[in-house]
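Asker: The following block contains a protein sequence and its predicted model.
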Amino acid sequence: MSHSLQGKVAVIAGGGKNLGALIARQFAEAGVAGIAIHYNSDASRADAEHTAAELKAGGTEAILFQGDLSVVGNNVELFERTVQHFGRADIAVNTAGLVIKKPILEVTEDDYDRSFDVNSKAAFFFIQQAGRSLADGGKIVTIVSSLLAAYTPFYAVYPGSKAPVEHYTRAASKEFGARGISVNAIGPGPMDTPFFYGQETAESTAYHSTAAALSAYSKKGLTDIEDIAPIVRFLVTDGWWITGQTIFANGGYTTR
């Protein structure tokens, strides 16, 4: 059975920058026919346009879609527009997320609602619409967090709002399995991207940079997007038999 990316069409939520953009570039190098790149806000527009231009320059057709995926209709429109444009959708990868790091006593209702909107609600309806839209044999991957296996203060609502995705993943893998669709989640460790540094201090960054078992053998001690993108590529190709799993790819930062 062939699991090549040649001729496939991918939808990447948060695909305009950082890990999402790298996944898009690697998919393009592997021969996908088209990629729908989602980005959330005007602040990400320039990055998304740059990524799309890179893909097109390399010969891969790309379309852009802006929208808040915690709005259910935006998920519907994202996949419908992809299928209308390319004629199909085969792979759905959700890299989007929101980190809030605060002591529990300082978390506001707005913090809680925003976290669950981005990390849980959007993830659920992205998976739902992928299940409706992907061709048989499709693949769904959601980026979660290695903090799901951590015992730590100050990160109540971030991994708390990512935790439901494990259950969505298991249920979807069962429900979509008869159509050959695999569904998985990947939990990176702290990644060397702006997504990580925004809420950290020099002291906490130094801790995270030495906390993984393999930290001493990496450039900065943190997870690199180059460490995660190949795992996504594997899960949507030869790793198709893996389904319903949360894979902790973190250099030994956490485990269970």
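Answerer: That came through, no problem.
Asker: make it CA atoms for all contacts and neighbour counts henceforth
Answerer: Fine.
Asker: Residue 49 is in contact with residue 16, correct?
Answerer: Yes - counting by CA atoms under 8 Å, residue 49 is a contact partner of residue 16 at 7.3 Å.
Asker: Residue 199: how many residues sit nearby?
Answerer: Residue neighbour count, defined by other CA atoms under 10 Å, stands at 13 for residue 199.
Asker: and it, what does it touch?
Answerer: Contacts for residue 199 (CA atoms under 8 Å, 6 or more residues apart in numbering) come out as 99-101.
Asker: Please apply the same query to residue 65.
Answerer: By CA under 8 Å, 6+ apart, the contact list for residue 65 reads 36-39, 78.
Asker: again, only using 7 Å
Answerer: Residue 65 is in contact with 37-39, 78, counting by CA atoms under 7 Å, 6 or more residues apart in numbering.
Asker: Out of those residues, which two sit at the greatest distance?
Answerer: 39 and 78 (10.6 Å; CA to CA).
Asker: more neighbours, the two?
Answerer: residue 39 (27 against 24).
Asker: Quick check, the more buried one in contact with residue 63.
Answerer: No - with contacts counted by CA atoms under 7 Å, residue 39 stays clear of residue 63, the gap being 11.1 Å.
Asker: helix/strand/coil for residue 36?
Answerer: The three-state label given to residue 36 by DSSP: H, G, I helix; E, B strand; the rest coil is strand.
Asker: Please tell me how far it sits from residue 83.
Answerer: To residue 83, residue 36 is 10 Å away according to CA to CA, to the nearest Å.
Asker: ok, and here's another one to check against it:
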Amino acid sequence: MAKAEAKTAIVTGASGGIGRAVAKRLAQDGFSVVLNYSGNADKAEQAVNEIKAAAGQATAIKADLSKEDEVASLFERSLSKLGQVDVVVHSAGVMPLSPIIKNDVKQFDEVIATNLRSTFLVLAQAAQHVADGGRIVALSSSVIAKSTPTYGAYIASKAGVEGLVKVLAGELRGRNISVNAVAPGPVATPLFLKDKTPEQIAQLSRIAPFERLGEPEDVARVISFLTGPDGGWINAQVVRPNGGFA
């Protein structure tokens, strides 16, 4: 970290799911955290209040991460509140499912805008503003290895995320900033569980040798390691906390 005595972080998509768990874990680790959200202000403020109740420091900032000006504003406002940014964790994303044969271009564009375009915009701002010695983490997905039907747009977007992460790691040579992707397997979040039947959920739960879905905290622990003092030698990697899913 650039300044161990004043660790700061931005976590996107932090009103729920994995992002919320990451924000709470980083606050527990001693970070002052900006929780970004796009729509659910009540859930974001609830997460902020939970962090503060545990003696952490947090604030919520709304931004649509598919829009260049709003991403820039998120970083400007975060810097104003935090003074500097040591860590950025980009967790925001969507996962609507549709077979490629349906040619649902509108849905495809939505997934690419929310998952891939937003990653490009967030990584670009992070590259400009993260302090030397900092950490950047973007969320991918272990489903890339499965080529699961109906996941075409989602897999395309996350494959792009992994590509961007590896390129940016090289571009930041000399600044001691690590850039990694974390690619969970199935995690019991509203995003993953949406529109799935109990039978589908049970089937997916049995794929990994541990025979359960991941929990958001499983992923948060990995990100805590990557953004903490022991994770500094991990760079340009895709870490897959998936219980053996793939």
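Answerer: Everything's here; your move. Computed from a predicted structure; not experimentally measured.
Asker: Could you single out the nearest of the contacts of residue 199 of structure 1 to residue 243 of structure 1?
Answerer: Among the contacts of residue 199 of structure 1, and counting by CA to CA, the member closest to residue 243 of structure 1 is residue 99, at 26.2 Å.
Asker: What's the local residue count around the counterpart of the closest one in structure 2?
Answerer: Aligning on TM-score structural alignment places residue 99 of structure 1 opposite residue 95 in structure 2. Here the number of neighbours of residue 95 of structure 2 (other CA under 10 Å) works out to 18.
Asker: SS state for residue 95 of structure 2?
Answerer: Assigned by three-state DSSP, the conformation of residue 95 of structure 2 is coil.
Asker: now residue 61 of structure 2
Answerer: Assigned by three-state DSSP, the conformation of residue 61 of structure 2 is strand.
Asker: Now the match of residue 99 of structure 1. Nearest residue, chain neighbours left out?
Answerer: Counting by CA to CA, 6 or more residues apart in numbering, residue 154 is the residue found nearest to residue 95 of structure 2 once chain neighbours are left out, at 6.1 Å.
Asker: now residue 61 of structure 2: how far from residue 235 of structure 2?
Answerer: Going from residue 61 of structure 2 to residue 235 of structure 2 by CA to CA gives 28 Å.
Asker: who's in contact with residue 103 of structure 1?
Answerer: Taking CA under 7 Å, 6+ apart as the criterion, residue 103 of structure 1 is in contact with 153-154.
Asker: Map residue 117 of structure 1 onto structure 2.
Answerer: Matched to structure 2 by TM-score structural alignment, residue 117 of structure 1 sits across from residue 113.
Asker: tell me the contacts of its match?
Answerer: residue 66.
Asker: quick one: it is in a helix?
Answerer: Yes - under three-state DSSP, residue 113 of structure 2 sits within a helix.
Asker: Roughly how far does it sit from residue 67 of structure 2?
Answerer: From residue 113 of structure 2 across to residue 67 of structure 2, the span is 9 Å (CA to CA).
Asker: for residue 217 of structure 2, same thing?
Answerer: From residue 217 of structure 2 to residue 67 of structure 2 the distance is 29 Å (CA to CA).
Asker: Show me where the stretch 1-150 of structure 1 has its helices.
Answerer: The residue ranges that make up the helices of the stretch 1-150 of structure 1, judged by DSSP state H, counting those that start in this stretch, are 18-29, 45-57, 72-86, 109-116, 122-133.
Asker: between these, which one is nearest to residue 151 of structure 1?
Answerer: From the helices of the stretch 1-150 of structure 1, taking CA to CA, the stretch that ends up closest is helix 109-116, at 19.3 Å.
Asker: Check what contacts the closest one and list those residues.
Answerer: Contact with helix 109-116 of structure 1 is made by 98, 157-158, 161, as judged by CA under 7 Å, 6+ apart.
Asker: and that helix, how far from structure 2 on average?
Answerer: Taken over the aligned residues, the distance from helix 109-116 of structure 1 to structure 2 averages 0.6 Å (mean CA distance after the TM-score superposition for structure 1).
Asker: now what about stretch 139-150 of structure 1, what contacts it?
Answerer: With CA under 7 Å, 6+ apart as the test, stretch 139-150 of structure 1 has contacts from 90-95, 159, 162-163, 181-189, 236, 248, 250, 254-256.
Asker: Nearest the geometric middle of structure 2, what residue?
Answerer: The centre of structure 2 sits closest to residue 91, judged by CA atoms, centre = their mean, with a distance of 1.9 Å.
Asker: and it, what does it touch?
Answerer: With contact set as CA under 7 Å, 6+ apart, residue 91 of structure 2 has these partners: 11-13, 19, 138-139.
Asker: farthest residue from the center of structure 2?
Answerer: Outermost in structure 2, CA atoms, centre = their mean: residue 101 at 29.2 Å.
Asker: From residue 160 of structure 2, how far out is that one?
Answerer: In terms of CA to CA, residue 101 of structure 2 sits 21 Å off from residue 160 of structure 2.
Asker: Now do the biggest helix by length in structure 1 and helix 109-116, the angle between them.
Answerer: Secondary structure of structure 1 per DSSP state H: the longest helix is helix 157-176. Using axes from the mean of the first three to the mean of the last three CA atoms, to 10 degrees, the direction of helix 157-176 of structure 1 lies 30 degrees away from that of helix 109-116.
Asker: orientation of helix 157-176 of structure 1 relative to helix 122-133 in degrees?
Answerer: Using the same axes, to 10 degrees: helix 157-176 of structure 1 against helix 122-133 is 20 degrees.
Asker: ok, and what's touching helix 157-176 of structure 1?
Answerer: By CA under 7 Å, 6+ apart, helix 157-176 of structure 1 touches 99-100, 112, 115-116, 119-120, 123-124, 131, 144-145, 147-148, 182-185, 243-246.
Asker: Which stretch of structure 2 lines up against it?
Answerer: With TM-score structural alignment as the criterion, helix 157-176 of structure 1 aligns to 153-172.
Asker: What are the buried residues along that stretch?
Answerer: Across stretch 153-172 of structure 2, burial judged by 16 or more other CA atoms under 10 Å covers 153-162, 164-166, 168-169.
Asker: Just give me the closest of the contacts of helix 109-116 of structure 1 to residue 204 of structure 1.
Answerer: Proximity of the contacts of helix 109-116 of structure 1 to residue 204 of structure 1 was ranked by CA to CA; the top entry is residue 158 with 16.3 Å.
Asker: what's the distance between that closest one and residue 247 of structure 1?
Answerer: Distance, residue 158 of structure 1 to residue 247 of structure 1, by CA to CA: 18 Å.
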